[in-house]
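[1] Sequence and predicted structure, then a few things I'm wondering about:
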Amino acid sequence: MDQVSLANGLLHCVVALRGAELRSLADAGGEEYLWQRDPAVWEDSAPILFPVVGRLKDGGYRHAGKRYELPIHGFARHCRFAVRETQADSVLLELQSTPATLACYPFAFTLTVRFTLEKNCLRVVYNVHNTGAENMYFSLGSHPGFRLPQDGGASWRLLFSESPQQVRQLDGPLLGAASRPYSLGPGNSLPLSPGLFDDDALIFTQMHARHVALARADGATRLVLDTGGAPDLGIWSRPGASYICIEPWHGYDDSAAVSGELRDKPGIVELAAGATFSTHYAITVHPST
């Protein structure tokens, strides 16, 4: 078995065991809301970012006097998760540390991800449990990409429940050193205009907006993402592509100014031995749009 399907009469979704990646989210009429992977454009659909979000300076970090290397967004998206519980409308997947993960990330952990359909909403709940004997340092992010139907040349925008005040962007492969003021349009709207991502993602740190809606220019809402209160948010697409990623994060890319010590990394989560970190996000779809 390579994937799990869930349904509740209003929604149907598919989750791959590789990376616990959401691959499809469709309504009862068959309308697909998730980007359907295209290697020529973007080969993913909704990867889980763990134990880092984005890139590390020089590709690695230091902990307890030793240097380790991790790829962009960490390793969870490449790992096969085990099925721990399954029902018609819910599944619990689990990833545990292994000798392979400990070689590049020296912390014992269990990461669980529960997908649950609740009427016209998909809720995704994460639990990171520190099973080791020392404090654990990590970042955790969601990276769902949403399909943008081009029927009639419709234009799209994001509507924020609160306006972010600052934005950061990449400077080469790493995060730029400074944030800059950022103002949304009327109604806290961000039009998904050509050229918006010419300089890569928009990264909002210290986020206050809990909800981000994807809507047509006429105001009709297609879906609403609940960030779960994540402190950081990435907005990204490849220029000209027909999808938009709305990404709740706990942590973000390194800048050139970081020390390289994992415990000092800006945005890092510190978890005591034996403790559990919990967070979630949710997607509510509006089938009429």
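    Arrived safely. Since this is a predicted model, take the numbers as computed values, not measurements.
[2] drop to CA atoms for contacts and neighbour counts, all remaining ones
    Will do.
[3] Quick check: chain neighbours aside, which residue is closest to S189?
    Using CA to CA, 6 or more residues apart in numbering and skipping the chain neighbours, the partner closest in space to S189 is L159 (4.5 Å).
[4] residue furthest from the geometric center of the protein?
    Largest separation from the mean C-alpha position in the chain: G65, at 30.4 Å (CA atoms, centre = their mean).
[5] From D58, how far off is that one?
    Applying CA to CA, to the nearest Å, the value for G65 to D58 is 16 Å.
[6] try A220
    Separation of A220 from D58 (CA to CA): 44 Å.
[7] residue contacts, the residue nearest to S189?
    Shown in contact with L159 (CA atoms under 8 Å, 6 or more residues apart in numbering): G187, N188, S189, L190, V212, A213, L214, A215.
[8] So which of those residues wins on neighbours?
    Most neighbours among the contacts of L159, by other CA atoms under 10 Å: L214, with 26 neighbours.
[9] what's whatever helix or strand it lives in packed up against?
    Per DSSP states H and E: L214 is located in strand 211-216. Strand 211-216 is packed against strand 156-160, strand 221-226, with contacts defined by 3 or more CA pairs under 8 Å, 6 or more residues apart in numbering; DSSP states H and E.
[10] Give me the angle between it and strand 156-160.
    160 degrees (axes from the mean of the first three to the mean of the last three CA atoms, to 10 degrees).
[11] Now do strand 211-216: everything it contacts.
    So strand 211-216 is in contact with 154-161, 221-227, going by CA under 8 Å, 6+ apart.
[12] what about the helices and strands packed on strand 211-216, which gets the closest to G29?
    Evaluated with CA to CA, these place strand 221-226 nearest to G29, the distance being 14.2 Å.
[13] now what about the closest one, what contacts it?
    210-216, 246, 281-289.
[14] moving C-terminal of that strand, what's the next helix or strand?
    Per DSSP H and E, the first helix or strand lying C-terminal to strand 221-226 is strand 232-236.
[15] Tell me which other helices or strands the helix or strand following that following strand touches.
    Next helix or strand after strand 232-236 toward the C-terminus (DSSP H and E): strand 243-250. When contacts are defined as 3+ CA pairs under 8 Å, 6+ apart, strand 243-250 packs onto strand 140-142, strand 145-147, strand 232-236.
[16] In TSV, list these along with distance to T205.
    Below are those laid out as TSV (distance: least, CA to CA, whole Å):
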stretch	distance to T205
strand 140-142	13
strand 145-147	20
strand 232-236	4
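[17] give me the number of residues near G274?
    Neighbour count for G274, taken as other CA under 10 Å: 14.
[18] Chain neighbours aside, what residue packs nearest to C13?
    C13 sits nearest to L25 (CA to CA, 6+ apart), 4.4 Å away.
[19] can you list the residues that contact the one helix or strand the one you found maps to?
    If you go by DSSP H and E, L25 is part of strand 21-27. Identification of contacts with strand 21-27 by CA under 8 Å, 6+ apart yields 10-16, 32-36, 45-48, 77, 120, 144, 287.
[20] Alongside the first one, take a look at this:
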Amino acid sequence: MITIQNTKLKATFNELGAELTSLTNLENGKEIMWSGNPDFWGGQSPVLFPTVGALKNEQYIFEGKTYELPRHGFARRRVFDIKESSENEVIFELKSDEESLKIYPFEFSLEIKYTLIENKLTVSYRVKNLSDKEMYFSLGAHPGFAIDTENGMNYNDYEIAFSDDEKLEIHPLVDNLISNETKIVELENKTLPLSYELFSKDALVMTTMKSRELILKNKKNHHKIIFTFSNFPYFGIWAAKNADFVCLEPWQGIADLENHNQELAEKFGILKLEKNQDWIADWAIEIE
């Protein structure tokens, strides 16, 4: 496990998947991240690459050949190298190899940089195409934040405030694929109350959300985290059934649409990088 810290925060990571496994507020000892209890969901903050969500039949087609990829891709199951590290910053790197090329025919570099500044953690991604051809990919974050249900608190005491949305247009999931239909979830003063029932039919998937700042807050004690992100056009909000966490998930790409033809280059939300081109995006949480 790798640790960085400053006077406000301490963050711990697993080289497997370059996953953020703990973020502790050193001023009060409070753990910000979900515990990873496998009875509900064993993840904590997996990196979704080179696909986000499920592929139709767990397969895609590229240049006439069919490949298989698991849900959310393979990066979360790979050990990253530590490219650089200091007291309050670490950079992980994953590069293509013989095994990855069998299921994803592109040479690439994926860097993930975690930086602590005061009471804020910033997570930055850089994907570079090292192939001699165009590269197609998606990338998503999947951090799960703990919901305090002790000391008289419960899940319904929490809410998510949106900076720029009065309502949310949701794409329902059907067998892990994106439905062709949408539904509207009305917000209360740009705020979504949390409840276990909210996720009874899986994640809330949005492709038209305008907000780039969300605030997860407790209505009783006013504890909150401010979540910001850039260069991620899509967003998901999810929790496992009856579990005391919520995931705030900025994405570049989503699961396959129900009627997708499985061609990778024609997948909704897929990104194309030219040779030697970079793609950069980030998200951050500020603890208050």
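    Arrived safely, thanks for sending. Predicted model, so just to flag it, every value in this text is computed and none were measured.
[21] if we can go back for a sec, will you turn the helices and strands packed on strand 243-250 of the first structure into TSV that also has distance to R168 of the first structure and mean neighbour count?
    Shown next, in TSV, are these (distance: least, CA to CA, whole Å; neighbours: other CA atoms under 10 Å):
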stretch	distance to R168 of the first structure	mean neighbour count
strand 140-142	17	25
strand 145-147	20	23
strand 232-236	10	22
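[22] So which of those strands is nearest E270 of the first structure?
    Ranking these by proximity to E270 of the first structure (CA to CA) places strand 140-142 first, at 11.6 Å.
[23] chain center to the closest one: distance?
    With CA atoms, centre = their mean, to the nearest Å as the basis, strand 140-142 of the first structure stands 4 Å off its chain's centre.
[24] What is it packed up against?
    Counting by 3+ CA pairs under 8 Å, 6+ apart, strand 140-142 of the first structure packs on strand 48-49, strand 243-250.
[25] In a markdown table, list these along with distance to G132 of the first structure.
    Shown next, in a markdown table, are those (distance: least, CA to CA, whole Å):
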| stretch | distance to G132 of the first structure |
| --- | --- |
| strand 48-49 | 21 |
| strand 243-250 | 21 |
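[26] mind checking what V14 of the first structure lines up with in the second structure?
    Aligned counterpart of V14 of the first structure in the second structure: T12 (TM-score structural alignment).
[27] typo on my end, it should be G240 of the first structure
    Aligned partner of G240 of the first structure by TM-score structural alignment: N242.
[28] And for that match, nearest residue in space, chain neighbours not counted?
    N242 of the second structure sits nearest to Y196 (CA to CA, 6+ apart), 5.5 Å away.
[29] What count of nearby residues applies to that neighbour?
    Using other CA under 10 Å, Y196 of the second structure has 16 neighbouring residues.
[30] how close does the closest residue to I283 of the first structure other than its chain neighbours get to P181 of the first structure?
    Distance criterion CA to CA, 6+ apart; nearest residue to I283 of the first structure, sequence neighbours excluded, is L225 at 4.7 Å. Distance, L225 of the first structure to P181 of the first structure, using CA to CA: 24 Å.
[31] again, but for W249 of the first structure
    20 Å.
[32] Give me the more crowded residue out of these two.
    Ranked by neighbour count (other CA under 10 Å), W249 of the first structure and P181 place W249 first, with 27 against 9.
[33] Now do the same contact list for the residue mapped onto that one from the second structure.
    Mapped onto the second structure by TM-score structural alignment, W249 of the first structure lines up with W251. By CA under 8 Å, 6+ apart, the contact list for W251 of the second structure reads V52, S138, L139, G140, A141, F232, P233, Y234, F235, G236.
[34] how deep is K201 of the second structure tucked in, by neighbour count?
    Quick note: K201 of the second structure (other CA under 10 Å) scores 12 neighbours.
[35] do the same with the one 3 residues further on
    The burial count assigned to L204 of the second structure is 20, neighbours taken as other CA under 10 Å.
[36] list the contacts for it?
    I170, H171, P172, G236, I237, W238.
[37] between the residues you listed, which is closest to L264 of the second structure?
    H171 (20.5 Å).
[38] shouldn't that closest one be in contact with I184?
    No - with contact defined as CA atoms under 8 Å, H171 of the second structure does not reach I184; the gap is 9.1 Å.
[39] Break down the stretch 51-200 of the second structure into its helices, ranges please.
    For the stretch 51-200 of the second structure, the helices defined by DSSP state H, counting those that start in this stretch occupy 98-103.
[40] how near is the aligned partner of V258 of the first structure in the second structure to L177 of the second structure?
    In the second structure, V258 of the first structure lines up with H260, judged by TM-score structural alignment. H260 of the second structure sits 10 Å away from L177 of the second structure, going by CA to CA.
[41] Same check on T191 of the second structure?
    27 Å.
[42] Please say which of H260 and L177 of the second structure ends up with more neighbours.
    L177 (21 against 17).
[43] Tell me where the stretch 1-150 of the first structure has strands.
    If DSSP state E, counting those that start in this stretch is used as the criterion, the strands of the stretch 1-150 of the first structure fall at 3-7, 11-16, 21-27, 48-49, 60-63, 66-69, 82-87, 90-96, 109-118, 121-130, 136-138, 140-142, 145-147.
[44] how far is the fifth one from where the chain is centred?
    Right, strand 60-63 of the first structure. 23 Å.
[45] contacting residues around the most centrally placed residue in the first structure?
    With distances taken as CA atoms, centre = their mean, S142 lies nearest the centre of the first structure, 1.5 Å away. Shown in contact with S142 of the first structure (CA under 8 Å, 6+ apart): A46, P47, I48, L49, E247, P248, W249.
[46] could you redo the last one with a cut-off of 6 Å?
    I48, E247, P248 (CA atoms under 6 Å, 6 or more residues apart in numbering).
[47] Could you find the counterpart of it in the second structure?
    Checking TM-score structural alignment: S142 of the first structure goes with A141.
[48] what's the distance between the closest residue to C245 of the first structure other than its chain neighbours and W42 of the first structure?
    Leaving out its chain neighbours, the residue that sits closest to C245 of the first structure by CA to CA, 6+ apart is G145, at 4.1 Å. Between G145 of the first structure and W42 of the first structure the computed distance is 10 Å (CA to CA).
[49] likewise L262 of the first structure?
    Counting by CA to CA - L262 of the first structure and W42 of the first structure are separated by 29 Å.
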